[in-house]
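**Q** sequence and predicted structure, then a few things I'm wondering about:
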Amino acid sequence: MDDQNRNLILATALSFLVILVWFTLGPMLFPDWFPEQTEPPAITAEAPEGTGLAVPPAERTAAGAPELAAAAPQSLDAALASTPRIPIHTARLSGSISLQGGRIDFLKLTDYFETVAKDSPMVTLLKPSGVPEAYYALYGWRPGAGLAPDAVPGPATEWQVESGSELTEATPVTLVWDNGAGLVFRRTISVDENYMFDVTQSVENTSGAEVRVAPYGIIARHGKPSNLRGFYILHEGVIMVADGSLTELKYDKIADLEKSEAENAAASVVEVAENGWIGFTDHYWMTTLVPPAGQPFTAVTKYTESSDTFQTDVRLPTMAVAPGETGEATTWLFSGAKEWETIRDYQEERHIDRFVDAIDWGWFFFLTKPIFRALHFLHGLIGNMGLAIICLTFLIKALLFPLAYKSYVSMSKMKALQPQMEKIKETAGDDKMKMQQEVMALYKREKVNPAAGCLPILIQIPIFFSLYKVIFVTLELRHAPFFGWIRDLSAPDPTSIFNLFGLLPWDAPGPASILAILSIGVWPILMGISMWLQMKLNPAPADKTQATIFAWMPWVFMFMMGRFASGLVIYWVTNNLITFTQQYTIMRSQGVKPDVMGNILGPLKRSKKAE
């Protein structure tokens, strides 16, 4: 390998290292340098013409959903016991609905647990008001002109059970509230076998006069979640699709929205003409309000500082209900795990626009989506996500093999030209211009591309980052086991010298510990060794500085990736071994015999002679 080719590989590897460090540590060290992917929509006072969403002037003061106040702090058990409730029991959900406000405010995901430990509790997604980090969905009606606020049900209304004693996949429940002035409100809630609730709100008018009311749905979150990951590559906060446009807004940006006098809070109001949804997304979970396709609505994001409440609203158009008639509106509530297959089915069957984009595919979505689809398919075929990653690595290397073959053939030719290169250096002496001209002439004559050897490395960089993104953000990798000590492919290798690589019954130092950088597991060590062997296919460069950098590079990468997801490290080890095998075999086929053992033992022999 000549100096130019070696310098290009060195520059590429160092660039990769810089990018890796920047994307990992940059958002924590320089948060202001990492802006949101989309700007928040501007506040709008009126709906666009033709949407039918404009609020009549007489009703504009009542157009907003009610402001939510934080309840007195209490334990979860106390909060659940403080109000009458209807239990929720399905194959995948467990929780309850509070009759105070008719809130869906307690929900556990029975298929998912906080950790991989046997005694780990189930993931609790929704919590009632008063509990730390309260998170719930509620529904109600906005009164039109001539109606007092207490003529419609609000967040604290005491509902009665009209039918159903338990919400299951087969048994919906209906709540009822009579305002005593001729309006009877009902709320029917059903749930499917996964995570989608159907909420139908109706008002029966027996008052003898027309009434104007507008239904709404709210998802409220009291305070920022304590388990925010805070990584730039992962979006956590409000997520909204409005007529094909995706908007993501982190919690800090919500609080910085422009102050709206109409909302009495920092707010963003967007009019949606046909298709959209809005809610909160976490790393693996999501709660969103989804009007049926074709339903116009107003999507609101707001933050109330006095109660430290983040809120997303879906406000449906005002309806006129004549005497003796019933007005009705249905919206959907998704509250559960962001399983790709589940939300894809909702997108297709219920025509929910861009619902799969609730998973943060990132800027390289054209790579992350097919990579995940391939992983998902291989996992279904094999049944082990670690083996699926290894198989995907073989598949990627097979797709890139024609390019790799040309590259390694070019590198072999370069190696074969080394004697002529040395001869040119001797004849040119200190005349670098002459040496470069003769070298380029040699390349042209022998039809050798000195940069061809770097093409596989350049292509590997976006693939590596895309796979990193997939492993980090997708739920399917969470708590997915491999073999032996790897019980969660989305977490770092738990072995370390501090627990004798898993032989002692305690965990390695966590990321907050100063010893974390030395806590290197078995798979990161294998990655360092495989990278070191790959570099030993070629002799060390003559330049001492370059030789030192190349000698340390595998071990720097080993420590850098020691705290990365073990699934990513498994991919890198497999990739290195395949690359080593390909390069060795192709170079041998071209008449070049890499002296791997000589490159390993040579420095040892030279150091002994120096002694």
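**A** Thanks, I have it.

**Q** alpha carbons only for contacts and neighbour counts from here, please
**A** Will do.

**Q** before we move on, what SS does Ala209 have?
**A** coil (DSSP: H, G, I helix; E, B strand; the rest coil).

**Q** so who does the closest residue in space to it that isn't next to it in sequence touch?
**A** Setting aside the residues directly before and after it, Ala209 is nearest to Pro323 in space (CA to CA, 6 or more residues apart in numbering), at 5.4 Å. By CA atoms under 8 Å, 6 or more residues apart in numbering, the contact list for Pro323 reads 205-210.

**Q** select only the buried ones of those residues in ChimeraX?
**A** A single ChimeraX command selects the buried members of those (16 or more other CA atoms under 10 Å):
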select :205,206
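
**Q** structure B:
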Amino acid sequence: MDDQNKNLILATVLSFAVIMAWTVLFPQEEPLVDPAQETTISVEDPALPATDPVSTGSTAPGDAPAAEPEAEVARIAIETPQLVGSLSLRGGRIDDLALTQYRETNEPDADIVRLLKPVGEPDAYFATFGWTATDGLTADQVPGPDTIWSLENGDTLTPETPVTLIWDNGAGQVFRQTVAVDDSFMFTFTQSVDNSGDAAISTRPFGLLRRHGEPADLKNFFILHEGLVRMTDAELEETSYDDITDYPIDPRERTQAERLDATTSGWIGYTDHYWMTTLIPDQSSPFRSTSKYYDSRDLYQAEAVMPITTVASGDTATVTTRLFAGAKEWEAIRHYQNEEGVTGFLDSIDWGWFFFLTKPIFALLHFLNKAIGNMGWSILALTVILKIIVLPLAYKSYVSMARMKELQPEMEALKERAGDDRQAMQQGMMKLYKDNKVNPAAGCLPILLQIPIFFSLYKVIFVTIELRHAPWIGWIRDLSAPDPSSILNLFGLLPFAAPEQGTLLALIAIGILPLMLGVSMWLQQKLNPAPTDPTQQMIFAWMPWIFMFMLGNFASGLVLYWIANNLITFIQQYAIMRSHGAKPDVFGNIKRSVTRKKPVDLDKPKGK
């Protein structure tokens, strides 16, 4: 077996093994949690007291919510270019929110995506803001998640018209919430308290997110993070829903179990595949971010609790907190990070281990899509650019492969002289490589280099919302989904539908793009004659078609990239081999593979 074929087989096996690892799901066992217990993961500022007042009798974040249905209260409409829904006067909750620019499926009449839902509906999920009592106030004298507010100003929440809610506790303090929203996905809550009482009071503002159960469309795919996402002093933390419930503690011991760290900037929230809700306190002020789970109610809760505010008699105190609720659009999130000072907000998108590649690759793809206006053509343009970037290394590798071909007669002569002496053979080969300045391992570098690029693009296509429902041409209406065409119905010519994705039959229902992938890999093989060794012949013969079926259910955008990469590699390698005197007999190799004839060894004397 010559070294060139060894390198190619090694690179192919490595590629196959790693890609298979990325296509296997890793289901996790459901944790066994005592219903009487809850889990709390907390990050708290040392300036705040260790005792958590929000969990000691108030109606604020730490209290387990009541199980009984909630009575209907008045609502305020929310209307923006991106959002539609309503704000409830119960707790000032944003609990009815849908995304006007995104639909559940690719059908034009499909329902728009609904992000937040009120209590009483399946998958209830909402955000609310309030205050907790500390000194001078009791729990019923501060507004919490169930307080019924009154509308003071405004009637519809739009980017041009904020609304103000008011609540008088009857003890000398008047609380207000002014809610504003921009034309994207960011709400701003300005909380204030006027103290007209005779003495100073102390209270603490908070914001919280409550999610009743895991999301119904939870992917549970190991390359995608869904669950709690938190930034704490420039350190990102991602905790899955399973992990949140994995470490139950006795609620009475919660304050002793919490770990205390400085939190001077950051945010906390829940992230889905494409959507996210995030509490963003003032980035210049310390706060405590906490994640809690109530097992008996299957309720997840994320909190941002600000420092204690002391308000003297006759004074007013104000605090501002933001809420991101919407799609994880790269451009919008980048704006909030770079222009509005939300620390590390781009990291809320799950870039993965290869973030140093996925971030720039997506930025380039986004730029190309802006210029071209079609994500499919942008992927093709991105492939060309990536191939140009790695061309110097690829050129050296292909030159090394061409020179290995030139040395083939000398290598055969060396084998005959060495006979069964393996040590002499190895020493002779190394001397031959050294004298001719050939690196036998260089031939597999182009393939190995594709592995991190392939995974990074896979991550980009799978995770980023910009690829969701992005069309290319004709039948490819969603580059983030597999090719919907099928060989089983002759690509739509026969009068029955293709097998649905996720079924066993769909694994062999290869579409047009996967077929093109197999052909492109097969064509690339034909630059060189088939190896003489029968085992190698079998591996090379089956490899394109194994990859075709293996990648058949990958996202169409990824298969499109792989096809373009194969064709460009074919052109590059053909041109470089020709420039070094080699004349690849592509059609001859194809003919011999079809007729099953062995490649002609020009160095072997006739008649032997």
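**A** Right, received. Where do you want to start? Small disclaimer: the values here were computed from a predicted structure and weren't measured.

**Q** what do we get in structure 2 for the residue nearest to Ala209 of structure 1?
**A** Here Pro323 of structure 1 is matched to Ser313 in structure 2, going by TM-score structural alignment.

**Q** and Gln4 of structure 2, how far from Gln536 of structure 2?
**A** Going from Gln4 of structure 2 to Gln536 of structure 2 by CA to CA, to the nearest Å gives 12 Å.

**Q** which of those two has more neighbours?
**A** Between Gln4 of structure 2 and Gln536, counting by other CA atoms under 10 Å, Gln4 is the more crowded of the two (19 against 15).

**Q** helix/strand/coil for that one?
**A** Taking three-state DSSP, the label given to Gln4 of structure 2 is helix.

**Q** assess the claim that it and Pro440 are in contact.
**A** Yes: between Gln4 of structure 2 and Pro440 there is a contact at 6.7 Å, judged by CA atoms under 8 Å.

**Q** shared neighbours of the two, anything?
**A** Shared contacts of Gln4 of structure 2 and Pro440, counting by CA under 8 Å, 6+ apart, come down to 401, 404.

**Q** picking that back up, out of the contacts of Pro323 of structure 1, who's nearest Asp353 of structure 1?
**A** Nearest to Asp353 of structure 1 out of those is Asn205 (CA to CA; 34.2 Å).

**Q** now for that closest one: what does it line up with in structure 2?
**A** Aligned partner of Asn205 of structure 1 by TM-score structural alignment: Asn195.

**Q** show me what contacts its match?
**A** Counting by CA under 8 Å, 6+ apart, Asn195 of structure 2 touches 172-174, 201, 311-316.

**Q** and these, which two are the farthest apart?
**A** Most distant of those, by CA to CA, are Val174 and Ala312, 13.4 Å apart.

**Q** residues in contact with Ser184 of structure 2?
**A** 80-83, 332.

**Q** give me the buried subset of those residues.
**A** Buried among the contacts of Ser184 of structure 2 (16+ other CA under 10 Å): 80, 82-83.

**Q** and these as CSV, adding secondary structure and distance to Phe362 of structure 2?
**A** Below are the buried ones among the contacts of Ser184 of structure 2 laid out as CSV (DSSP: H, G, I helix; E, B strand; the rest coil; distance: CA to CA, whole Å):
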residue, secondary structure, distance to Phe362 of structure 2
Thr80, coil, 28
Gln82, coil, 23
Leu83, strand, 25
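
**Q** what number of residues lie near the nearest residue to the match of Asn205 of structure 1 once chain neighbours are set aside?
**A** Spatial nearest neighbour of Asn195 of structure 2, chain neighbours left out: Gln173 (4.7 Å); criterion: CA to CA, 6+ apart. Around Gln173 of structure 2 there are 21 other residues, counting by other CA under 10 Å.

**Q** what does Gln173 of structure 2 align to in structure 1?
**A** Aligned partner of Gln173 of structure 2 by TM-score structural alignment: Leu183.

**Q** and the aligned partner of Thr105 of structure 2 in structure 1, how many neighbours?
**A** Matched by TM-score structural alignment, Thr105 of structure 2 corresponds to Thr115 in structure 1. For Thr115 of structure 1, the tally of surrounding residues (other CA under 10 Å) stands at 14.

**Q** also Leu165 of structure 2?
**A** Neighbour tally, Leu165 of structure 2, other CA under 10 Å: 20.

**Q** what kind of secondary structure is the match of Thr105 of structure 2 in?
**A** On the basis of three-state DSSP, Thr115 of structure 1 is classed as coil.

**Q** quick one: contacts for the match of Gln173 of structure 2?
**A** Contacts of Leu183 of structure 1 (CA under 8 Å, 6+ apart): 203-207.

**Q** likewise Ala516 of structure 1?
**A** Neighbours of Ala516 of structure 1 in contact, by CA under 8 Å, 6+ apart: 508-510.

**Q** kindly recompute the last result at 7 Å.
**A** 509-510 (CA atoms under 7 Å, 6 or more residues apart in numbering).

**Q** which position in structure 2 pairs with it?
**A** Per TM-score structural alignment, Ala516 of structure 1 is aligned with Ala506.

**Q** all helices for the stretch 351-500 of structure 1, in order.
**A** 365-382, 385-399, 401-416, 418-428, 432-446, 455-473 (DSSP state H, counting those that start in this stretch).

**Q** kindly reformat these as JSON lines containing distance to Asn275 of structure 1.
**A** Formatted as JSON lines, the helices of the stretch 351-500 of structure 1 follow (distance: least, CA to CA, whole Å):
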{"stretch": "helix 365-382", "distance to Asn275 of structure 1": "22"}
{"stretch": "helix 385-399", "distance to Asn275 of structure 1": "35"}
{"stretch": "helix 401-416", "distance to Asn275 of structure 1": "44"}
{"stretch": "helix 418-428", "distance to Asn275 of structure 1": "64"}
{"stretch": "helix 432-446", "distance to Asn275 of structure 1": "59"}
{"stretch": "helix 455-473", "distance to Asn275 of structure 1": "26"}
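
**Q** and these: which comes nearest Lys609 of structure 1?
**A** helix 418-428 (25.8 Å).

**Q** could you list the buried residues of the closest one?
**A** Buried residues in helix 418-428 of structure 1 (16+ other CA under 10 Å): 421, 424-425.
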